[in-house]
Each structure stands twice: as structure tokens, then as C-alpha cells.
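J.: Just to be clear, the model below is a prediction. Sequence and coordinates:
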Amino acid sequence: MATVKQLPHPRVADVPLTEVLFALSDPARLEIVRELANGPLSMAECGATNPDLPKSTKSHLMKVLREAGIVRNEPDGRQRIVSLRREELDESFPGLLEAVLGVTEGSD
């Protein structure tokens, strides 16, 4: 039986702020982060608000978020659980998540 492989996760302290901001600048990635703000989700549940999103696109969105230190993507049996690295992000970039998650579409 094949095992789900571990993915590398950078230390958030080693990720430049510009990389984090770039990852959060895409509306689809930002929506995933907003979903994860309520707690961890399985990979299948993340981005479920857009069922037309191709699997390859979703994988790329997750990769960008993981490499920017925003999410943790861990194996859990045959699936993956994705969680927001809120504590680490708040420590390295105080107030960033609160500011980004507080902004909604159409607000000034």
C-alpha cells in the first residue's frame, strides 16, 4: 500500500514578507486561507466553494500557500489535512492575518 508522502514546510521566520503577501494576493488562494481560518480541513474540502477548479490548479494554489509558510499540508491516512499556520504567522508578521482576513470583497 502506498503511503502519502510528507511535504516540506519552511520555517515561517525564514519566509520573506513579500512571498507571504504574494501568496495572499490571489483571490483563490485568499479564499482558501479564509476557509482555513475556521479550522483545519481535508484537502478535498478546501476550495470546495469552487467545484469547477481543476485539481491541478488547486494543487498549485496549495503549493504556493505551503511554500510561503501560510498553510501546513500533512498526510492523514489516504488524505491530507490542511491547516492555517496562524500562530507562526502572527509571531513573524503581527497583525497581518487579522488585517487580510478582515478585508471582504467590495470593502474599502
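T.: Perfect, I can see it now.

J.: Only C-alpha atoms from now on, for both contacts and neighbour counts.
T.: Will do.

J.: What ranges does the chain have for its strands?
T.: Using DSSP state E, the strands of the chain run over 41-42, 71-76, 79-84.

J.: Count the residues that sit near residue 79.
T.: 13 (other Cα atoms under 10 Å).

J.: Take this one as well and set it beside the first:
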Amino acid sequence: MTAPAPSSRDLPHPARAEIRLEAVLHALSDPMRLRIVRELAAEGDELSCSHFDLPVTKSTTTHHFRVLREAGVVRQVYRGTAKMNGLRGDDLDDLFPGLLDRVLAAAGRQADRLGSG
């Protein structure tokens, strides 16, 4: 029996074993991407792309989500017409224990210090 053909709406994600630290750090180094990750972490559940009100164009927002997905930081799936985003916290914690928690805590402290949080 052959596997069903992938849907054109299936988005490529790295397998857990393929996630690289340098790609994760690069993805988290951008303020807009870090903002997305912070919102996802605060929500603790999937959020649609349209949930995020970023001060950038739609195409730039799409780029940021793609970088996060390709780095293995988020998983994106279509649910109906919405593209839903969820943190791959379990994968990241398994590979890099404590990294995401520490980055999010540091980002929160910085936001408090700068009055942007």
C-alpha cells in the first residue's frame, strides 16, 4: 500500500533530529519572530497567523513564520482555511533543555526593562 500523496497545503517541517541549534538561535534573534514565540508561549495553544498584529507587511509576517517553521521552533498546520501555529516546545526542550524557557524569560525581562512588554 502506498502512502497518500501529500496535500499542497502540507507544510514541510524538520524532524526533531534535524533541528539545529544555530537555526533555532537565528530564528529567535529577530524581534518580530521573538514576539511571535512569546505570544505562542503565553497562549499555550495554537494561534492562527491572523491572530498576530505585527507592525510589518503580510509578506514579511509570512517570511517570519516560515523561518520559525523551517528552524523547528513552530509547527504550522491548516485547520480549515486558517494556518495554525504552535510552539514545538517538547522538541526544543528534548534537544536543548531549558533553552526556550531561558530565552523567553530573558525576553520578558528585556521587555519590562524597555517598557515594551
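T.: On my side now, so go ahead. This is a predicted model, so every value here is computed, not measured.

J.: The strands of the first structure: which one's closest to residue 101 of the first structure?
T.: strand 79-84 (11.9 Å; Cα to Cα).

J.: any idea what residue 90 of the first structure aligns with in the second structure?
T.: Counting by TM-score structural alignment, residue 90 of the first structure corresponds to residue 93 in the second structure.

J.: Pull up the gap between that match and residue 10 of the second structure, please.
T.: 25 Å (Cα to Cα, to the nearest Å).

J.: Repeat that for residue 45 of the second structure.
T.: With Cα to Cα as the criterion, residue 45 of the second structure and residue 10 of the second structure are 20 Å apart.

J.: what ranges do the helices span in the second structure?
T.: 21-28, 31-43, 58-71, 89-95, 99-114 (DSSP state H).

J.: more crowded one of residue 93 and residue 10 of the second structure?
T.: It is residue 93, of residue 93 of the second structure and residue 10, that has more neighbours when counted by other Cα under 10 Å, with 13 against 10.

J.: who touches that one in this structure?
T.: 99-100 (Cα atoms under 8 Å, 6 or more residues apart in numbering).
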